[in-house]
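1. Fold the following and give me the result.
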Amino acid sequence: MDLKDQLKNLFPEHQEKEVEPSKETASLWLQDDPIICKYEKRKGKPITILEGYTGATEDFKALAKELKQKLSVGGSFKEDKIIIQGDYRDKIMEILKEKGFNVKRVGG
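-> Below you'll find the predicted structure:
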């Protein structure tokens, strides 16, 4: 007897609900051109920069917030660019590809 069966025995009137994707991720506009993911050093510290998103600015800000939360790092959104503290190009590219974006790696 697994955990779901035990829970059904304890709460027979409970019905499982389907989980819907969050409205932030569902409403992002996917584009044909790739988002450019590049690496720089500013004042001796590594940063990852994402640029080239052609959708709404609010969507890009929501994407920046989600990336910062998933990676547990700091960052900012300035001049239509997402700036993430640290070198997280590989992880960011995986996350964006899962969401359906085309991503191009630039620099190193």
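2. Going by C-alpha atoms from here, please, whenever you check contacts or count neighbours.
-> Will do.
3. Heading C-terminal from the top helix by length along the chain, find the next helix or strand.
-> For the chain, the helix with the greatest residue count under DSSP state H is helix 57-71. Next helix or strand after helix 57-71 toward the C-terminus (DSSP states H and E): strand 75-78.
4. so what does that following strand touch, helix or strand wise?
-> helix 57-71, strand 81-85 (3 or more C-alpha pairs under 8 Å, 6 or more residues apart in numbering; DSSP states H and E).
5. Please provide the structure for the following sequence as well, for comparison with the first:
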Amino acid sequence: MLFASFDMKVNTDCITLNYQTNDKTDIFCSEKNNTLSVYVNGKKYNSSISEYEISHNDRILISFGDGSSIAEQLRYLESLKIFDIPKKIPQYSGKDINL
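-> From the prediction side, this is the model:
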């Protein structure tokens, strides 16, 4: 669901990006010199990330290229602060209509 909300499709070999502003689509698939790599919380994820159930504070890296900068990308991802947004509890005024 998350990737679909960004108009992306991700599987184990390819990532498809749909650009709504100009109706353009780019597809990046693993090949000889470039691979699609997915990491969840710093560990290589070998299944389809689109089926992964995201948990609170997960850090997901999707990288496409020769793999030489993955360690740097993971360090950067780990350095980002995750802000904990408190769950909103609905406030009822007593004037709500219940059926």
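6. what's the TM-score here?
-> Aligned and superposed, the two chains score 0.23 in TM-score terms (TM-score structural alignment, normalised by the length of the second structure); 42 aligned residues with a C-alpha RMSD of 4.3 Å.
7. Which parts of the first structure are strands?
-> 35-42, 45-51, 75-78, 81-85, 103-106 (DSSP state E).
8. Nearest to K97 of the first structure among these would be which one?
-> strand 103-106 (7.1 Å; C-alpha to C-alpha).
9. picking that back up, deepest of the helices and strands packed on strand 75-78 of the first structure, which one?
-> Highest mean neighbour count of these: strand 81-85, a mean of 20 (counted as mean count of other C-alpha atoms under 10 Å).
10. From one end of stretch 50-63 of the first structure to the other, what's the distance?
-> 11 Å (C-alpha to C-alpha, to the nearest Å).
11. wait, I70 of the second structure sits on I62?
-> No - using C-alpha atoms under 8 Å, I70 of the second structure makes no contact with I62, being 9.5 Å away.
12. which one of the two has more residues nearby?
-> With other C-alpha atoms under 10 Å as the criterion, I70 of the second structure and I62 differ in neighbour count, and I70 comes out ahead with 18 against 15.
13. ok, now which ones touch that one?
-> Taking C-alpha atoms under 8 Å, 6 or more residues apart in numbering, we find I70 of the second structure in contact with S63.
14. For the helix of greatest length in the second structure, list every residue counted as buried.
-> In the second structure, taking DSSP H as the definition, the longest helix is helix 70-79. Going by neighbour count (16 or more other C-alpha atoms under 10 Å), the buried part of helix 70-79 of the second structure is I70, L74.
15. coming back round to it: tell me which other helices or strands the longest helix of the first structure touches.
-> helix 23-26, strand 75-78, strand 81-85.
16. Of all those, which one is nearest E40 of the first structure?
-> strand 81-85 (10.1 Å).
17. Give me the helices and strands touching the closest one, please.
-> Secondary elements touching strand 81-85 of the first structure (3+ C-alpha pairs under 8 Å, 6+ apart): strand 45-51, helix 57-71, strand 75-78.
18. so which of the ones you listed gets nearest L7 of the first structure?
-> Among those, if distance is taken as C-alpha to C-alpha, the winner is helix 57-71, at 30.2 Å.
19. that older thread, dump the helices and strands packed on strand 75-78 of the first structure to a markdown table, plus distance to T25 of the first structure.
-> As requested, those are exported to a markdown table (distance: least, C-alpha to C-alpha, whole Å):
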| stretch | distance to T25 of the first structure |
| --- | --- |
| helix 57-71 | 8 |
| strand 81-85 | 17 |
